[in-house]
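Novice: Dropping a prediction and its sequence here:
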Amino acid sequence: MQRGRGKAKVRRIYDAPDPDDGIRVLVDRLWPRGLSKDEARVDEWPKSVTPSTELRRWYHGPDGEYEEFCRRYEAELADPPAAEALDKLRALAAKGPLTLLTAARDPDRSHTSVLRRLL
């Protein structure tokens, strides 16, 4: 499954790599289960742009709500280490195709939609 507009697109990490992916960036904090690094073909893994463990747990818990998750995640991305890593992703996207990789079952309702919008 492939989503995207412009130079940044989102794909599930479990999908086979595509020649049009360009730079492949894993944007999950944890390495995906059952996938070797050779199979994944990840070029970058900037953990500082991933949602915090606390935010992920809140979102997947009983009180988690997508719009509030997006607001809280954007606030996390404003912190200096995350903002610096986000700027690096913007620079990579400006050079050519960039693919954000995630294990999320529904990338449209995950942090990847926020990242893609900010790029």
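Specialist: Yes, it's here. Residues are numbered from 1 along each chain as shown.

Novice: can we go C-alpha only for contacts and neighbour counts from here?
Specialist: Noted.

Novice: just the strands in the chain please.
Specialist: 2-5, 8-12, 23-26, 98-102 (DSSP state E).

Novice: Go ahead and confirm A85 touches P46.
Specialist: Yes. In this structure, A85 is within contact of P46 by CA atoms under 8 Å, at 6.6 Å.

Novice: count of residues packed around the closest residue to K9 other than its chain neighbours?
Specialist: In space, K9 comes closest to T99 once its chain neighbours are excluded; the distance is 4.9 Å by CA to CA, 6 or more residues apart in numbering. Around T99 there are 29 other residues, counting by other CA atoms under 10 Å.

Novice: take the one below as the second:
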Amino acid sequence: MSKRSKQVIFKTKRIYEKPAKGDGFRILVDRLWPRGLKKEDAALDCWLKEIAPSVALRKWFDHQPERWSGFNLQYKEELAKNPAVAELLEKTKTQAHITLLYAAHSETYNHAQVLLGFLEEQLMQG
């Protein structure tokens, strides 16, 4: 098992916010391209759409806060089986700062928050 020489810092950010120097490696984690955003304006390093919640789960959740607990649990179950997680964790070996970008309006009730917690748990275990 390889040890990481440095701790990776994750954060989340709406993709519509202006890119900042402190963002580090910017990854769009939405399955669909954000409405109204030109690709050249996104300042992405990577678009990892496979890590987003399944279409069925996304539609069921529909960003309704009362479904947050169920969504959180179901999305973590999806992530536990998702090969894209390994791809994202591989990025942590070469990147000190990773920003998970999402298009949802809510900064609290969105899949990037669940993904952030899941990745941090994986790094603590590994």
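Specialist: Structure's in. What do you need? The model shown is predicted, which means the values in this text are computed figures rather than measured ones.

Novice: Please work out the TM-score for the two chains.
Specialist: Here the TM-score for the pair of chains, by TM-score structural alignment, normalised by the length of the first structure, is 0.84; 111 aligned residues with a CA RMSD of 1.9 Å.

Novice: returning to that earlier point: the residue nearest to K9 of the first structure against V27, yeah?
Specialist: No. T99 of the first structure is beyond contact range of V27, at 9.8 Å (criterion: CA under 8 Å).

Novice: List the contacts of the spatially most central residue of the first structure.
Specialist: Nearest residue to the geometric centre of the first structure (CA atoms, centre = their mean): V27, 3.3 Å. Neighbour list for V27 of the first structure: W45, P46, K47, V49, T50, L100, L101, T102, T112 [criterion: CA atoms under 8 Å, 6 or more residues apart in numbering].

Novice: To which residue of the second structure is the first one aligned?
Specialist: By that I understand W45 of the first structure. By TM-score structural alignment, W45 of the first structure lines up with W47 in the second structure.

Novice: How much space separates the residue nearest to that match when sequence neighbours are not counted from E87 of the second structure?
Specialist: Setting aside the residues directly before and after it, W47 of the second structure is nearest to L28 in space (CA to CA, 6+ apart), at 4.7 Å. Using CA to CA, to the nearest Å, we find L28 of the second structure at a distance of 14 Å from E87 of the second structure.

Novice: go on, L44 of the second structure?
Specialist: 16 Å.

Novice: more crowded one of the two?
Specialist: Taking neighbours as other CA under 10 Å, L44 of the second structure and E87 compare with L44 leading, 16 against 12.

Novice: From K76 of the second structure, how far out is the more buried one?
Specialist: From L44 of the second structure over to K76 of the second structure (counting by CA to CA), the distance is 25 Å.

Novice: related to what we said a few turns ago, pull the contacting residues for the residue nearest to W47 of the second structure.
Specialist: I15, L44, C46, W47, L48, K49, L100, L101, Y102.

Novice: which one is the last one nearest to, not counting chain neighbours?
Specialist: What it means is Y102 of the second structure. R14 (5.1 Å).

Novice: neighbours around the equivalent of the one you found over in the first structure, how many?
Specialist: Counting by TM-score structural alignment, R14 of the second structure corresponds to R12 in the first structure. The tally of other residues near R12 of the first structure (other CA under 10 Å) stands at 20.
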